[in-house]
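*Asks:* have a look; sequence and predicted model below, questions after that.
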Amino acid sequence: MTFIPRIALIVGSTRPTRFADKPAQWMLKQAQARDDMEVELVDLRDFSLPFFAEKASNMWAPSQSPEAVRWQQTIGRFDGYIFVVAEYNRSITGALKNALDQAYVEWIRKPFTAIGYGSVGGARAVEHLRLIGIELQMVPTRSAVHIGGVDFMSVSPMGANKPIEDIEANLLPSAKAALDDLVWWARATKAAKAG
C-alpha cells in the first residue's frame, strides 16, 4: 500500500486584516484535489502561544506551557508542511517564528514547502523560512509558490482585490511542482526513518 502523507497547511499570519486567507484557501484547494496527500488547515490564530520563554527547546527539556504542548501535539501528527508566508520587513511574521521556536522534535526530518506573498512574492521571507527550517533539521523543498508584483496587487485588498482565480494560471505550475516535491520528500523521509 502506498503511503499517503498527512500534510498541515499552516497559516503564518495572525493579523485581523491579514491577506493570508486568500492564498491559504487556494493552496488548500490545490492540495485537496490530489490523491497522494491528506491536507489539513492549521491556523496560528487557533493557538494562544506565549512568546517563547522555555528553559530550552523541547529537544532538550519538556515545554512547560500547556499551549506550546498542544501546538507540539498538533504539528507532530503531520508528515510535512505547507507554510503560508507573509513577508514582513524581509522575513517571516513574528507569530510564525514564535510557532517554529515552540517546537523542535516535531519538525525534525520532515519536509516543507511554502506559498509566499508580497512585493517580490514573499521570496525573502520564504528564503528565511528555509534557513530556519534547516536549523530545525527540516527538509526545505526547492519549489514554492510566490505571489508577487502585478499578481499580488491584482488580488490584494491594497490593490484590485480580485479573486485569486484571476491569476491562477500563473500559480498552477509552481503549485504542482511544490506539492510534487513535498510528497516525494514526505515519502522519502518516512521511508528513511522507518529503515
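*Replies:* Here it is on my side, so go on.
*Asks:* only C-alpha atoms for contact and neighbour calcs from this point on.
*Replies:* Will do.
*Asks:* identify the residues contacting the residue nearest to residue 91 when sequence neighbours are not counted.
*Replies:* Nearest residue to residue 91 in three dimensions, chain neighbours excluded: residue 125, at 4.1 Å (CA to CA, 6 or more residues apart in numbering). With contact set as CA atoms under 8 Å, 6 or more residues apart in numbering, residue 125 has these partners: 85-88, 90-92, 116.
*Asks:* and the longest helix seen in the chain, which residues are buried?
*Replies:* In the chain, taking DSSP state H as the definition, the longest helix is helix 168-194. Going by neighbour count (16 or more other CA atoms under 10 Å), the buried part of helix 168-194 is 171, 174-176, 178-183, 185-187, 189-190.
*Asks:* returning to what we had before: residues of the strand or helix carrying the residue nearest to residue 91 that come out buried?
*Replies:* In this assignment (DSSP states H and E), residue 125 forms part of helix 123-135. By 16+ other CA under 10 Å, the buried positions in helix 123-135 come out as 123-130, 132-133.
*Asks:* presented hereafter is structure B, for comparison with structure A:
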Amino acid sequence: MTKIGIILGSTRPGRNGEAVAKWVLDIASKRTDAEFELIDLLDYKLPHLDEALPPAMGQYSNPHTLEWAAKIGSFDGFVIVTPEYNHSTSGVLKNAIDYLFAEWNNKAVGFVSYGSVGGARAVENLRLVAGELMMADVRAQLALSLLTDFENYSTFVPTERHEQVLDTVLDQVVTWSEALAHLRQPVAA
C-alpha cells in the first residue's frame, strides 16, 4: 500500500499548523487508496544542519539524521503543511528538508499552506526545493488564509470547500506517488 507522510512544518508554540495537520490526517484517513501518517517536526530534534558531508553523498553520521532518514525513506510521498514566515516557509521545515537527499527523490509532494495570503509564497519556495530534490510537486494546493479560515487568526475553521480542495491534493499525491514507484525501486538486472 502506498504510504504518504503528512509533515507538520512548524514547531512554534501555539502553532496553527497542528490543527490543520490533524484535520488533513483525519480527512486522509478516510481514504482507502493509501496509508497516511502524521510526521510532527517536534518529534525530531534536528539541530541546524550538522552533518559533515553534503546530504547528496548519503553518508549520514549522527543518530538524529539516521532516524530522520529512516522515517522519510519509509514513505512514497508527502503532504507538507507549511506556514508562511517572511515570504517563505519555516526555518525548521527547510532545515529538516535539507538534512536529506536520496530519501526525498522520486516521490510526490503536495502542499497545504496558511498565512496572510494563504501561504502561497512559502509553497512557491518549497516547489523550487522539491525540484532540486527530484520530487514531483503536484499542481493542486490548499491555501488557507489567516484572515478568513481562522477565527481570531488562531482557530482553524475548515469548510466543505477546503475538504474538496484537499481531496484533489490527496488524489494527485497518491496518483503521482504510485506512478513514481518504479523509479524508487532497484531495477532488476
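*Replies:* That came through fine. Bear in mind the structure is a predicted one, so any value in this text is a computation, not a measurement.
*Asks:* just the ones of the contacts of residue 125 of the first structure in helices?
*Replies:* With helices taken from DSSP H, there is no overlap with these.
*Asks:* tell me the contacts of the residue nearest the centre of the first structure?
*Replies:* For the first structure, residue 83 is the residue whose C-alpha lies nearest the centre (CA atoms, centre = their mean; 1.1 Å). Residue 83 of the first structure sits next to 9-12, 112-115 when contact means CA under 8 Å, 6+ apart.
*Asks:* nearest to residue 55 of the first structure, of those residues?
*Replies:* Closest approach between the contacts of residue 83 of the first structure and residue 55 of the first structure, by CA to CA: residue 12, at 24.5 Å.
*Asks:* hang on, the earlier thing: how far away is the residue opposite the residue nearest to residue 91 of the first structure in the second structure once aligned from residue 70 of the second structure?
*Replies:* The equivalent of residue 125 of the first structure in the second structure is residue 122 (alignment by TM-score structural alignment). Distance, residue 122 of the second structure to residue 70 of the second structure, by CA to CA, to the nearest Å: 26 Å.
*Asks:* ok, now residue 76 of the second structure?
*Replies:* Counting by CA to CA - residue 76 of the second structure and residue 70 of the second structure are separated by 13 Å.
*Asks:* show me where the second structure has its strands.
*Replies:* Taking DSSP state E, the strands of the second structure run over residues 3-8, 35-40, 77-83, 108-115, 136-145, 150-151, 155-156.
*Asks:* give me the mean deviation of the fourth one from the first structure.
*Replies:* Spelled out, it's strand 108-115 of the second structure. Compared with the first structure after fitting, strand 108-115 of the second structure deviates on average by 0.6 Å (mean CA distance after the TM-score superposition for the first structure).
*Asks:* name the residues that touch that strand?
*Replies:* 17, 76-85, 119-120, 122-123, 130, 135-146, 166, 169-170, 172-174, 176-177, 180.
*Asks:* now the second structure: which of the contacts of residue 83 of the first structure match?
*Replies:* Retained in the second structure: 9-12, 112-115, out of those (criterion both residues aligned by TM-score structural alignment, their matches' CA atoms under 8 Å).
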